[in-house]
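Enquirer: here is a sequence with its predicted model. Questions after.
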Amino acid sequence: MLEFFSASEMSVPRALLLLLIVAVLLLVLCVWSIKRHRNPYLVVKSDEPLDALLPSVCGLTHGTLCEGNRVDVFENGAFFEMMFDEIAAARRSVHFETFLWKEGALGQRLVEALVARSRAGVQVRVLVDARGGHKMGKSARQQLVDGGCSFQYYHPMKLANIGVFNERDHRKLVVIDGRVALVGGHCIVDSWLGNAEDRNHFRDIGARLRGPVVHAIQSTFSENWVEVTGELLVGDAVFPPLQPEGEVGVHVARVKPEGSAPAVKILHHLMLCLARERIYIQNPYFLPEAEAVKALGQAVARGVDVRVMVPSVDASDMPFVQRAAHRNFEALLESGVRVFEYTRTLLHQKVMTVDGVWCAIGSSNFDDRSFEINDEVTIGLRDATLARHFEAIFERDAQDCVELKLDRWRRRPWRHKVLDHVLYSFNELL
């Protein structure tokens, strides 16, 4: 015998469904409200030179200018030789943080170096992003743990991390004895060895810092270590008294405050507004948002020489990202920005120089995944000698580039243009 529900009986599940929909919408609204912030308004009314505005730059990026530092620059595989020397010299602590670690000769050498220091009585802490380190190999992890190193993954895939799994630790840094800090773009992958001699050996730059600013970089490591482990790092083994080591002023941008734009985003965008002579940018994933594209064009309009270098699609390790970046190239070229594609291999350094007096290096790409989602670190350097050095590197790398021209770029196939726009829509997921 068939039974039929009355209208009143059917209204109950409908009411529950409506209630569920409202609850989901409220939850989405709450998440959006927590995460939202106003992007920086890229108009700065000041005629002062950049050097005079650095205290403002540091304050706006939640940092301070630390004077009295020494900074040494290392290119390609030479960075690792220096890194292994510094690790071998450690006497009290080694803190290592990275995004990408893949099984290979470089990774095995690093494991052996870290374990050797641990067995010598040095406190070794290793923090690897769970997504970037999923190919480091179980053997490497086990050797570190068996060797007495403290090893942690950042945001591993588990239920407790479901709300933050897309937030990755993209930093690459090492701090030795709280006295020496290494930062840059180098990953623990065999492709970063060598001297960028072919497509199998990547191009990158890193820096070694000594002096008072090392405390700020140690704090950067401690931030994520505390999040993952709850361990508070105290004492002279991690924060020793530091004396001046050189003449370079350094500030560190890393903070992501709730309700405000992240420090690395403010720093990169602010420099576009303050430049008066020239801006040179080398970045592997260059996808500025509309306001930044406009700010770059405005810089050209006030007489600034703006040059941007990225890897070509064929040389990139993420060709879809490079195709997404193409979406902005026509607007950049129209405004007078010079765009260079590096064809030799993957160009991975994240470097910016401004007006020959200031430069920056770190882990941050010029896109909203780095600016808004990832944990990053960028160090700003006030030093004309270093700025000139990075400019010279740009000019040397330009010899292995193709400079894009507006007329030819406009004539690229329509399929190319459509794909650029489609991929750009998903750039934060690529």
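Expert: Done, it's in.
Enquirer: only C-alpha atoms from now on, for both contacts and neighbour counts.
Expert: Will do.
Enquirer: where does the residue nearest to residue 327 when sequence neighbours are not counted sit: helix, strand or coil?
Expert: Nearest non-adjacent residue to residue 327, counting by C-alpha to C-alpha, 6 or more residues apart in numbering: residue 420, 5.1 Å away. Assigned by DSSP: H, G, I helix; E, B strand; the rest coil, the conformation of residue 420 is helix.
Enquirer: second structure follows, compare the two:
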Amino acid sequence: MINWVQENWFLASLIGNYLVATGAAFFLIRNNQNPHKTLSSLLFLVALPFVGLAIYYFFGLEYRKQKIFKRKDLNSHEHVTKWNKRLMNDEEELGKYETTFLEDRLKMVKLLRHNERAPLTLRNDLKLLYNGENAFEAIFEALDQAKDHIHLEYFIFNDDNIGNKFIDHLIAARKRDVNVKLIYDSVGSDLSNAAKRRMTDAGILHYPFMPVLFSRFTRKANYRDHRKIVIVDGHIGFLGGINVSDDYVNTPDRDPKDYWRDTHLRIEGHAVKSLQAQWLLNWFFVCDDQYSKDADEEIEGSFFPEIDEKKNKPVQIAASGPDTDWSNIMEAIFTGINSADTRIRITTPYFIPNEAILTAIKSAARSGVEVELMVPRIGDSWAARYASRSYFEEIMECGIKIFWYCKGMLHSKTMVVDGMFATIGTCNIDYRSFDINFEINALVFDKEFAQELNDKFDEDKKECEQIDLEEWKERSLTYKFKESFCKLWAPLL
């Protein structure tokens, strides 16, 4: 037997591969996952020996999620429940806001309240920040004014030019005795040991989110922390699409083809308390700690301060991830689309919708709602680019208008419905954001805010090319094959 294996090592390896693949297929089918994801995983197990098993391990292995996040079951913790309850409005109060603020969007508010007890906050001041150069200026200004604490959570935190400037501001805050804590994703970030030592020596606490070996080779490993959060003193917060990397900053000497179009949000007010609660959940996960009675007073006092905000912008923070029972952000987007009467405008760098979102936007368009989708002309992922384009023909046939952003990379993640409701955050319109990564979005129920996003959409359209349906149908068979091939990967991208 040993001699045969030695003489036929490749065949023996192949037999071993398919024995393991058979077991993997059994678990895939037994777990009752999304059928599209299951079929994609099964296809690669069969068609790609050895490689298919690696794809399955990184993208299809659901029992890993259950094991990894068993100890992250903090949402029901009495402290978190207490924090959110203090911000909750009861049903009678919500009824009062229905005619003045929410109109027919009350259903969306109740959805998230029931899903994860996400409170609707009313006293908020909001400012949209366009592109990295403007966002970092506003963030650095807030960091320099911090008096008690700075809490950070980033998918990408690099120690390049902007990253080192960011660290400089954090170190300056520590010299003022401000407590600084950072969560950075182990796969997305590229922090050198020297940068980590700088922060450690300054007294900055920093932890990687789910560290992995060989992170440079696992850029799409599952269950990543895709959030971008900054919290200053519990009353100023930032979230959106902008990571800490030079890629996001448009400098005067930058090649025009590398232009990066993105959108971020500054929040001042009660919604920051919801951001704080979500940040705390991940903080105690990454540092492998638990809530202690000794920390309770600090958390209640400095982390959730009293806020006297005069502006009245209703905001709800939607958070989702592989540790939540529901796809909170996806369901909020789905409900927003279904509630539309006149117009839906979506900007996203990756458009790989699941069946629910695809059906919702097609139904909206066929029912007379104007649906406009803006995506990058090139993008930063070959597979995602063609997977996204595989949906273009069927949605344009329903009357949806697609605009290719041609100036550079469009990375904004926004949606505006009827000029009354808007969402902005970290969530893309794709399977990964909906089901796999940790994401966070702000849902804003304000006409003035929605109008500003609409105005920016009109401005961005000047840098776009609208796709013509008849011309699109004439694309080559090779092009269509690339789309079809990449679409098979859609649930795994």
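Expert: Right, received. Where do you want to start? What you see is a predicted model, and the numbers here were worked out from it, not measured in a lab.
Enquirer: could I get the TM-score for this pair?
Expert: The TM-score (TM-score structural alignment, normalised by the length of the first structure) is 0.85; 395 aligned residues with a C-alpha RMSD of 2.7 Å.
Enquirer: re earlier: you'd agree the residue nearest to residue 327 of the first structure is up against residue 324?
Expert: Yes. Counting by C-alpha atoms under 8 Å, residue 420 of the first structure does reach residue 324; the two are 4.8 Å apart.
Enquirer: for those two, indicate the residue with more neighbours.
Expert: The neighbour count for residue 420 of the first structure versus residue 324, taken as other C-alpha atoms under 10 Å, is higher for residue 324 (24 against 20).
Enquirer: that one matches what in the second structure?
Expert: Alignment note (TM-score structural alignment): residue 324 of the first structure maps to residue 387 of the second structure.
Enquirer: again, but for residue 187 of the first structure
Expert: Aligned by TM-score structural alignment, residue 187 of the first structure pairs with residue 243 of the second structure.
Enquirer: surely that match meets residue 159?
Expert: No. Contact between residue 243 of the second structure and residue 159 fails when scored by C-alpha under 8 Å: they sit 11.8 Å apart.
Enquirer: neighbour count: these two, which is higher?
Expert: residue 243 (28 against 22).
Enquirer: ok, that one - contacts?
Expert: Residues in contact with residue 243 of the second structure (C-alpha atoms under 8 Å, 6 or more residues apart in numbering) are 154-157, 228.
Enquirer: go on, residue 275 of the second structure?
Expert: Counting by C-alpha under 8 Å, 6+ apart, residue 275 of the second structure touches 229, 231, 237, 317.
Enquirer: how close does the aligned residue in the first structure for it get to residue 263 of the first structure?
Expert: Residue 275 of the second structure maps onto residue 217 in the first structure, with residues paired by TM-score structural alignment. Separation of residue 217 of the first structure from residue 263 of the first structure (C-alpha to C-alpha, to the nearest Å): 15 Å.
Enquirer: the stretch 1-150 of the second structure: strands as residue ranges?
Expert: 120-121, 124-130, 149-154 (DSSP state E, counting those that start in this stretch).
Enquirer: the shortest one vs the first structure, average offset?
Expert: Right, strand 120-121 of the second structure. Strand 120-121 of the second structure differs from its equivalent in the first structure by a mean of 1.1 Å after superposition (mean C-alpha distance after the TM-score superposition for the first structure).
Enquirer: could you look up the SS state of the residue nearest in space to the middle of the first structure?
Expert: In the first structure, the residue lying closest to the centroid (C-alpha atoms, centre = their mean) is residue 364, at 2.0 Å. Under three-state DSSP, the three-state class of residue 364 of the first structure is coil.
Enquirer: that one against residue 379, yeah?
Expert: No. Using C-alpha under 8 Å, residue 364 of the first structure is not in contact with residue 379; the gap is 10.0 Å.
Enquirer: and the helix or strand encompassing residue 388 of the first structure, which stretch of the second structure?
Expert: Residue 388 of the first structure is part of helix 384-397 when elements are defined by DSSP states H and E. Taken onto the second structure by TM-score structural alignment, helix 384-397 of the first structure occupies residues 447-460 there.
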